[in-house]
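Engineer: Sequence and predicted model, in that order:
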Amino acid sequence: MKLADHYTRTGIYITLSVLTAGAVIYFFAINFIAQQQLDRSLQQQLTEAEDYIHTSDQDPQRYDLDRDHAVFVKIGQQNLQKRFFDTTYYNPRERQIEPGRAVEDLVKVKSGNYKVLITISRESQRYFIGVIITITLTLLAGLLFILFITNKYMLNGLWKPFQLTLKEIKEFNIAEANQFKGERSKVDEFTELNEAIREMSLRVTHDYLSMKEFTENASHEMMTPLAVVTTKLDTLIQDETLSAEQLAQITDIYSSINKSSRLNQSLLLLSKLENKAITDKEPIDLQVVLREKLLQFQELLLSKDLSLSSDIKPSHIFASKYLIDILLNNLVSNAIRHNTMGGKIVIALDGDLLSIKNTGADLALNEQLIFDRFQKGKESQGTGLGLTLVKNICQHYGYGIEYKFDYPWHAFSVRL
């Protein structure tokens, strides 16, 4: 959920809670005030009735208090606690029972003591409270609606600099010359954020360029002595005066030097892939490239007596031919190198799916580790970076790659 939505939801929840609590308190306060008003009216009418009875010789039971109910009952009690209470009221005009409010008290006259009960209608009070509740709820609904609209739409402009900053961060490429600029904002926090990101991007770019320069220089400096050693070894191997033991040792050294050279090139390529330094692309007919690659491995196939079956259909992609060549080279060479004598290889290319299967070890490889650096079998003569390069190339172009084992087949599938 976006930050603006969190802010809107939190604001609405808090506002709704506060307003609901306020509305409840407001309701009871209004209800209390209205009841007090009714009690004062009852008290006034009770006082008027008592004054009338004390100044008149008429029977109290004949007292008429307008349209309200006044009942006098002669009693023998000398004391009666005055009280106000809720009751019902019969409306003679509407001919219906309504909620009412009553007062009860003792009136003493010459003819005896009377209990007076005066009842008035609460209908006007209920109508008054109902109107207040309706107005309050309408105001609450209007306030919540305005709050939602304000947070949802009117405050979008406030978050626009942040959204532009986020977009620029996503598009930031450490290998490009364009640095992070940041969108100007009137909000101090966004300005500070842009300044911090700008400084960080400058440091990261500087570190990247320094590391890139070091890697390229180190690779170049390593390749030069390796090339010299390889040339010297080529010359020594051709020396006919060497004994068999000396020739075997020189051959081992030659193999180690070649492995070091391949390892150096692979690490350099991985560094370029991880930093997205390879950007060249061109249309590639994968069917043609794959057939050419299989022709290059014919001698290795024959040396291990491997049978190859292929179903290669037309497929066109847009990528670096250099990287695709490395990807195919590693997948096919792995299928040959880790196969058994007299084993089988099945290669299929159908649209956007490339599948390479080979027979091999009876146990499945560890799917969690096979694409990590320097993960290889004990008897492997490779650098341990082949499948790592494959995975990084796939990630570079957004391809999907997976490994499956279905005895006796080890299968690698690339979803182009």
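Structural biologist: That came through fine.
Engineer: drop to CA atoms for contacts and neighbour counts, all remaining ones
Structural biologist: Fine.
Engineer: so the closest residue to Val204 other than its chain neighbours is in which element?
Structural biologist: Counting by Cα to Cα, 6 or more residues apart in numbering, Val204 lies nearest to Ile174, which is 7.6 Å off, once chain neighbours are set aside. When elements are assigned from DSSP states H and E, Ile174 belongs to no helix and no strand.
Engineer: Could I get the full set of strands for the stretch 301-416 of the chain?
Structural biologist: For the stretch 301-416 of the chain, the strands defined by DSSP state E, counting those that start in this stretch cover 307-312, 316-319, 344-350, 353-359, 400-406, 409-415.
Engineer: picking up where we left off before, let me know whether the residue nearest to Val204 touches Tyr208 as I believe.
Structural biologist: Yes. With contact defined as Cα atoms under 8 Å, Ile174 reaches Tyr208; the gap is 7.4 Å.
Engineer: what ranges do the helices span in the stretch 251-400 of the chain?
Structural biologist: Ranges of helices within the stretch 251-400 of the chain are 286-296, 298-303, 321-337, 386-397, based on DSSP state H, counting those that start in this stretch.
Engineer: For Asp350, which of those helices is the nearest?
Structural biologist: Ranking the helices of the stretch 251-400 of the chain by proximity to Asp350 (Cα to Cα) places helix 286-296 first, at 9.5 Å.
Engineer: quick one: contacts of that closest one?
Structural biologist: Helix 286-296 is contacted by residues Ile312, Lys313, Pro314, Ser315, His316, Ile317, Asp325, Leu328, Asn329, Val332, Leu349 when judged by Cα atoms under 8 Å, 6 or more residues apart in numbering.
Engineer: And stretch 174-189, by the same measure?
Structural biologist: With contacts defined as Cα under 8 Å, 6+ apart, stretch 174-189 is touched by 161, 164-165, 168-169, 172, 191, 194-195, 197-198, 201-202, 204-205, 208, 275-277.
Engineer: among those residues, which ones are buried?
Structural biologist: Buried members of the contacts of stretch 174-189, counted by 16 or more other Cα atoms under 10 Å: Pro161, Thr165, Glu168, Ile169, Thr191, Asn194, Ile197, Arg198, Ser201, Thr205, Ala277.
Engineer: A further structure is provided below for comparison with the first:
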Amino acid sequence: MGRMKKLLDQSLRPLVIYAMVVLIISIPVYFLTINWIWENELDKHHYAIREKLEKRLTSMDLPDSSVSEMINMLDKVQPGFSFTQTAAPSPDSSYTLIRFDTFMNDREQFRCLTTDIRVNGTLLRVLIETNMEEIDETILAIAAVTIFFFILLLAGFVYLNRKTSLRVWRPFYETLASLHAFRLEGGKPAALPVSQVTEFTDLNQSLDRLMEASLASYRQQKEFTENASHELQTPLAIIKSKLDLLLQSRSLDQSQMQILEDAYQAINRVTRINKNLLLLAKIEHAQFDGQQDISLPTLLTALSVQFADRFESSGIRYIQQVSEMTLQANPMLLEILITNLLVNSLRHTPAGGSVSIRAEQRKLIFANTGTSPLDEQNLFRRFAQASSEHAGSGLGLAIAREICERYNWQIAYDFDCSHHHFTVSF
């Protein structure tokens, strides 16, 4: 599964990408536009200079020799002007070129106009040049200012959009927080916030109906489980006592005794399932409210003594590596949790294997040797078997998970290096 993304980031991302694309496209457009405007203005300026030059030289009414001297003087001292006498007129030409400029002692870019003027009947070819290096500086300055304000505008847009979106979506996040805190075992629907937005109001009404229906179904399921378990206790006890009497009878042959023994084992299993269902109902009804500080090493040592015979009879080595750790919980629930995990470890450990319990950073790890991983999908489900080889009641790990959920602990399973690992994180 890929990395999750927030809803607000999903809406902002295409806008930011679009803005960046527009910014990138705008840079050459700015350059071409400003360059075109600059060249157009320079061309107008050159024609204005041509008109002024022709009018002033003509209005001065100087003799040809004086006009020639003035033109020679202008040709030498005025940068950007060049005069050449010509016999026939030519079309005007405006163009841009890059050449070495002796005045600036560097390669420069020029905008040029080649045109004709007539002074005292003499036709002169005039070249007017203007250095265009200022264009690059102008373009850079305008581009820098534009980019600055563009980024400022984009940042403001992102900020305002996020602030506005957070305000608009606040009821949604409040609803989400309420749903996170909702628990079926609490018996009450989550308190959803009131919103003036039609869509959020419809969403909350639908969620209210869904939670009410779920709570009703959950209550019915709990009542059925609890009532059925209570009702089954008496007939199961009667059947078990009758079987006890029959097993003590001496008038039965070997085949009849085997049938009774099988029936007795089946009744014992049903009785265990019934007790576990009652225990689950009590846990869900929060009937184990009393909490106290419990020393985990002390509790583990006491329980390991109870399992010593089973470890010895199966040839299983038991290892306990738990330093001092104190938990605040109901003593009975914590004992049931550890007992169920120990029973589960014993059930899935082959003869001659090992079972170890160790503590690491507020984690309790049950490890036991095994041959193949368990079915993780069915591990903590009620009446589901994680392994076909070692069938139990199907409720032990479900009870363990229910206890962990009650205290907001995490329980996880993994299979590594031929060992089953059940980890409870406190």
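Structural biologist: Cool, got the structure. These figures come from a predicted structure and were not determined experimentally.
Engineer: ok, back up a step: so which of the helices of the stretch 251-400 of the first structure gets nearest Glu367 of the first structure?
Structural biologist: Of all the helices of the stretch 251-400 of the first structure, helix 386-397 comes closest under Cα to Cα, at 11.5 Å.
Engineer: quick one, the closest one and strand 409-415 angle?
Structural biologist: Angle, helix 386-397 of the first structure to strand 409-415, by axes from the mean of the first three to the mean of the last three Cα atoms, to 10 degrees: 20 degrees.
Engineer: How many neighbouring residues does Asn173 of the first structure have?
Structural biologist: 17 (other Cα atoms under 10 Å).
Engineer: That one -> the second structure?
Structural biologist: In the second structure, Asn173 of the first structure lines up with Arg183, judged by TM-score structural alignment.
Engineer: For its match, give its distance to Ser217 of the second structure.
Structural biologist: Distance, Arg183 of the second structure to Ser217 of the second structure, using Cα to Cα, to the nearest Å: 14 Å.
Engineer: if we can go back for a sec, what's the most buried one of the strands of the stretch 301-416 of the first structure?
Structural biologist: Of the strands of the stretch 301-416 of the first structure, the one with the most neighbours on average (mean count of other Cα atoms under 10 Å) is strand 353-359, at a mean of 22.
Engineer: Provide the contact partners of that strand at residue level.
Structural biologist: 331-332, 335-336, 339-340, 343-349, 408-416.
Engineer: a strand runs through Pro91 of the second structure, doesn't it?
Structural biologist: No. Secondary structure of Pro91 of the second structure (DSSP: H, G, I helix; E, B strand; the rest coil): coil, not part of a strand.
Engineer: Which residue is the nearest non-sequential neighbour of it?
Structural biologist: Using Cα to Cα, 6+ apart, the nearest residue to Pro91 of the second structure is Thr115, at 7.1 Å.
Engineer: same check, this time on Leu323 of the first structure
Structural biologist: Counting by Cα to Cα, 6+ apart, Leu323 of the first structure lies nearest to Ile393, which is 6.8 Å off, once chain neighbours are set aside.
Engineer: residue contacts, that neighbour?
Structural biologist: Applying Cα under 8 Å, 6+ apart to Ile393 of the first structure gives the contacts Leu273, Leu323, Ile324, Leu327.
Engineer: ok, it to Glu176 of the first structure distance?
Structural biologist: Separation of Ile393 of the first structure from Glu176 of the first structure (Cα to Cα): 20 Å.
Engineer: Same check on Asp305 of the first structure?
Structural biologist: Note on Asp305 of the first structure: its distance to Glu176 of the first structure, by Cα to Cα, is 49 Å.
Engineer: Those two - which one has more neighbours?
Structural biologist: Taking other Cα under 10 Å, Asp305 of the first structure and Glu176 do not tie; Asp305 has more neighbours (14 against 10).
Engineer: Quick check: the more buried one touching Met341?
Structural biologist: Yes. With contact defined as Cα under 8 Å, Asp305 of the first structure counts as touching Met341 (6.1 Å).
Engineer: ok so Leu203 of the second structure is a helix residue?
Structural biologist: Yes. Under three-state DSSP, Leu203 of the second structure falls within a helix.
Engineer: Mind telling me what it corresponds to in the first structure?
Structural biologist: Aligned partner of Leu203 of the second structure by TM-score structural alignment: Leu193.
Engineer: Tell me, how many residues neighbour that match?
Structural biologist: For Leu193 of the first structure, the count of nearby residues is 13 (other Cα under 10 Å).
Engineer: Likewise for Phe150 of the second structure?
Structural biologist: By the criterion of other Cα under 10 Å, Phe150 of the second structure has 15 neighbours.
Engineer: Tell me how far it lies from Leu342 of the second structure.
Structural biologist: Distance from Phe150 of the second structure to Leu342 of the second structure, by Cα to Cα: 66 Å.
Engineer: before we move on, what about Pro28 of the second structure?
Structural biologist: Here Pro28 of the second structure is placed at a distance of 73 Å from Leu342 of the second structure (Cα to Cα).
Engineer: neighbour count winner among these two?
Structural biologist: The residue with more neighbours, out of Pro28 of the second structure and Leu342, is Leu342; 21 against 12, by other Cα under 10 Å.
Engineer: Mind reading off the mean deviation between the helix or strand hosting Gln233 of the second structure and the first structure?
Structural biologist: Assessed by DSSP H and E, Gln233 of the second structure sits inside helix 198-247. By mean Cα distance after the TM-score superposition for the first structure, the fitted helix 198-247 of the second structure averages 2.9 Å away from its aligned residues in the first structure.
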